[in-house]
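Undergrad: Fold the following.
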Amino acid sequence: MTEIIRTLSDAYLTKPSVITIGSFDGVHRGHVQLIETVKRRAQAQNAASVLITLHPHPKQVLRPDSNLLLLSTLEERLELAAQQGLDYIVVFPFSLEQSKLRAREFIQLLRNHLNLIEIVCGPNFALGYKREGTIEVLRALGAEMGFSVTVVEPCQFGEGILSSTRVRALVADGRVAEAAQLLGRYPMLRGIVVHGDHRGRELGYPTANLETPANKLIPANGIYAVRVQLGGEWFDGAASIGVRPTFGGGKRLVEIFLFDFTRWIYGEELKVFFVERLRDELK
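TA: Coordinates of the predicted model:
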């Protein structure tokens, strides 16, 4: 079972570890390929397999005006990564102060807290202040400090490299079926059911207005076929995302329509899995 350590300073591993480091937004197929290499390398050396996830996303810290919206919240990321069978997942609290750590200082932290013996990463990976810890620099530090670096080639999917940026662009454009191919599952939005304007009841169908987390990427406006999880139950439904143009506009809303469903579920959490975009909003 995967152990989740909420901050690096709380980790003190006695067993050697093979690690990978990144944001891992969405935990897509490319991330899974990297994780599988970590697990294989760790098993071959009787070491622990460790994933370090940076939180908040470095871009949100270093470029707060970027308004970056993410595929997964921290809790969703931890849940998805834990499904991959790692020994440990460690959260590295990223801040402006931490961004100024030199590569050597960063590696020393990993040696002290995780008993690092190997880093598994992609070819463009770098860590430390101004990304000074390139592959070449890390290998030089490894020769001095006693760890190795294994580079995994990027995962190709279709016409390009699989990346969180590419998946985010698809979701933002409403192309959820294509995003699902890259993620290995349907894009998901989790939220609490809150009181809305009760338009759905007036129109003759049940609706659940979803309050979604801040900084979470919501698919483009439109109508979607969805699968919805409520506790241990699953339902088919449709999702309407937009500003309710039929009623004269307003703020952007996420409304879920559950088929053959009449219960009151205010205050409960729904997990909404986007299967396919059906059409634009009604005008």
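
Undergrad: CA only for contacts and neighbour counts going forward, please
TA: Fine.

Undergrad: got the buried residues for the lengthiest helix in the chain?
TA: Looking across the chain with DSSP state H, the single longest helix is helix 29-44. By neighbour count on 16 or more other C-alpha atoms under 10 Å, the buried set for helix 29-44 is Arg29, Gly30, His31, Val32, Leu34, Ile35, Thr37, Val38, Lys39, Arg41, Ala42.

Undergrad: Can you name the next helix or strand after that helix?
TA: Using DSSP states H and E, the helix or strand that follows helix 29-44 in sequence is strand 48-55.

Undergrad: now for that next one, which elements pack on it?
TA: Where contact means 3 or more C-alpha pairs under 8 Å, 6 or more residues apart in numbering; DSSP states H and E, strand 48-55 is packed against strand 17-22, helix 29-44, strand 88-93.

Undergrad: check contacts around Ser95.
TA: Contacts for Ser95 (C-alpha atoms under 8 Å, 6 or more residues apart in numbering) come out as Pro56, Pro58, Val61.

Undergrad: now the nearest residue to the second one once chain neighbours are set aside: how far from Leu109?
TA: In this structure, Pro58 finds its nearest non-sequential neighbour in Phe94, 6.6 Å apart by C-alpha to C-alpha, 6 or more residues apart in numbering. When distances are taken as C-alpha to C-alpha, to the nearest Å, Phe94 and Leu109 turn out to be 14 Å apart.

Undergrad: mind listing the helices for the stretch 101-250 of the chain?
TA: With DSSP state H, counting those that start in this stretch as the criterion, the stretch 101-250 of the chain has helices at 103-114, 135-145, 164-172, 176-183, 199-203.

Undergrad: Any figure for the gap between the residue nearest to Phe235 when sequence neighbours are not counted and Gly248?
TA: Excluding its sequence neighbours, the residue lying closest to Phe235 (C-alpha to C-alpha, 6+ apart) is Val228, at 5.1 Å. For Val228, the distance to Gly248 (C-alpha to C-alpha) stands at 28 Å.

Undergrad: structure for this one too, so we can compare:
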Amino acid sequence: MMPNRVIAIGDFDGVHRGHQQILLQLNEWAASLHAEPMVLSFDANTKGQKIITDNRVKDWYFSQYGIEHWQVLHFEQWKEMAAEDFTDHFLKEELQVVGLVCGQDFHFGKDRKGNEFTLISRGITVKKLKSLMVEDLRVSSSMIRTYLEAGELEQAEARLGHPFCLMGEVCRGKGLARQYGQPTVNIPLSSRQLLPPYGVYAAWVEAEGSRYPAAANIGVRPTVESGGEPNLEAHILRDSPDLYGCEIRIELKAYLRKETRFESREQLFAQIQKDGEHSLTRLEMLK
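TA: This is a model prediction of the structure:
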């Protein structure tokens, strides 16, 4: 028999502090009802913007908040369904939803005509939480996106409640850094992924249960190739393991410098050495 469920619905882009209070309330309420907590999250930003967190990162953060079950909704498939039909046929009949936790600006269904009253009128209890404020401004994915695009990682982190991070499986690079004694780990970047300005960042790399300080570069590596796709490359600064094929998480903590084209590879790798020292200093300051 399918369990009753208490759910939350939304983009959850960034899984920021406002989302986190929804997840905490979701777990607490579901436990009190002996129901299953569940998140329904869309596969793309519903406003057509680049995403702060892809599904891999969302899954990691949801697991940190005890959400074992979540489902990706394909926005194009659902956007034309009337809120009443979505409630009756999907939420109630298919998922057995008895309660929903939401924020202040909650709307759903075709033309965003559905709201908490649509659900209440159809027998679903709703808990609507107040917006979370930081410096008298509502925490929102749009605000965080603005800070990230400007490279203001500390402002973004204060509202995210965690560092901005990217995840992926380590892929083979060209091996140039290894030739200079500075091996790096590379993960591919989606064209849908929102990125801070190209440049070098103080970072942490998390892999296989361990954390490593790093200097990470986001950009197109103009010194070693032209016309390349954006890439995330991290130089692990201590105890560099072989992580090829492993899934890693890279937390960007502070902007160090813009991406630069050097006259030679020797100049580039001399600068990478300096970037590593600078990164260690910044990471120590940010502890």
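
Undergrad: Drop the TM-score for these two in here.
TA: Once superposed, the chains reach a TM-score of 0.80 (TM-score structural alignment, normalised by the length of the first structure), with 259 aligned residues with a C-alpha RMSD of 2.5 Å.

Undergrad: if we can go back for a sec, with neighbour numbers in mind, choose between Val228 and Gly248 of the first structure.
TA: Val228 (24 against 8; other C-alpha atoms under 10 Å).

Undergrad: Map that one across to the second structure for me.
TA: In the second structure, the residue paired with Val228 of the first structure according to TM-score structural alignment is Val205.

Undergrad: next one: His113 of the first structure
TA: Counting by TM-score structural alignment, His113 of the first structure corresponds to Glu94 in the second structure.

Undergrad: same thing with Leu62 of the first structure?
TA: Here Leu62 of the first structure stays unmatched in the second structure, going by TM-score structural alignment.

Undergrad: what do you get for the one 10 residues further on?
TA: For Ser72 of the first structure, the equivalent position in the second structure is taken to be Thr53, counting by TM-score structural alignment.

Undergrad: Surely that match touches His16?
TA: No: under the contact definition of C-alpha atoms under 8 Å, Thr53 of the second structure does not touch His16, with a separation of 10.1 Å.

Undergrad: Can you get me a residue count around the counterpart of Ile135 of the first structure in the second structure?
TA: In the second structure, the residue paired with Ile135 of the first structure is Glu116, using TM-score structural alignment. Look at Glu116 of the second structure: counted by other C-alpha under 10 Å, it has 20 neighbours.

Undergrad: Check Leu252 of the second structure too.
TA: 24.

Undergrad: Okay, and the counterpart of it in the first structure sits in which element?
TA: In the first structure, the residue matched to Leu252 of the second structure (TM-score structural alignment) is Phe274. Using DSSP H and E, Phe274 of the first structure sits within strand 269-279.

Undergrad: mean shift of that strand relative to the second structure?
TA: Once superposed with the second structure, the aligned residues differ from strand 269-279 of the first structure by a mean of 1.6 Å; criterion: mean C-alpha distance after the TM-score superposition for the first structure.

Undergrad: Now that strand: buried residues?
TA: Glu269, Leu270, Lys271, Val272, Phe273, Phe274, Val275, Glu276, Arg277.

Undergrad: With adjacent residues omitted, what lies nearest to the second one?
TA: I take that to be Leu270 of the first structure. Per C-alpha to C-alpha, 6+ apart, closest to Leu270 of the first structure is Leu230, 5.2 Å.

Undergrad: Would you mind measuring from the one you found to Pro56 of the first structure?
TA: Leu230 of the first structure sits at a distance of 28 Å from Pro56 of the first structure (criterion: C-alpha to C-alpha).

Undergrad: OK, contacts around Gly276 of the second structure?
TA: Ala214, Ala215, His235, Leu237.

Undergrad: again with Ala238 of the first structure
TA: Ile223, Tyr224, Ala225, Val226, Arg227, Ile256, Phe257, Leu258.

Undergrad: How many residues are close by the nearest residue to Ile117 of the first structure once chain neighbours are set aside?
TA: Counting by C-alpha to C-alpha, 6+ apart, the nearest residue to Ile117 of the first structure once its immediate chain neighbours are dropped is Phe147, at 4.3 Å. By other C-alpha under 10 Å, 20 other residues sit near Phe147 of the first structure.

Undergrad: Run through the residues that contact the residue mapped onto Phe147 of the first structure from the second structure.
TA: When the second structure is aligned by TM-score structural alignment, Phe147 of the first structure is paired with Ile124. Each residue near Ile124 of the second structure by C-alpha under 8 Å, 6+ apart is listed here: Val97, Val98, Gly99, Leu100.

Undergrad: Same check on Pro163 of the second structure?
TA: By C-alpha under 8 Å, 6+ apart, the residues touching Pro163 of the second structure are Leu153, Ala156, Glu157, Glu251, Leu252, Lys253.

Undergrad: tell me the two of those residues that are most distant?
TA: Using C-alpha to C-alpha, the contacts of Pro163 of the second structure reach their maximum pairwise distance at Ala156 and Glu251, which is 12.4 Å.

Undergrad: The first structure: matching residues for the longest helix seen in the second structure?
TA: The longest helix of the second structure (DSSP H) is helix 265-285. Under TM-score structural alignment, helix 265-285 of the second structure has no counterpart anywhere in the first structure.

Undergrad: How much space separates the counterpart of Met143 of the second structure in the first structure from Cys121 of the first structure?
TA: Alignment note (TM-score structural alignment): Met143 of the second structure maps to Arg166 of the first structure. Distance, Arg166 of the first structure to Cys121 of the first structure, by C-alpha to C-alpha: 19 Å.

Undergrad: Can you find the partner of His162 of the second structure in the first structure?
TA: So, by TM-score structural alignment, His162 of the second structure is matched to Arg185.
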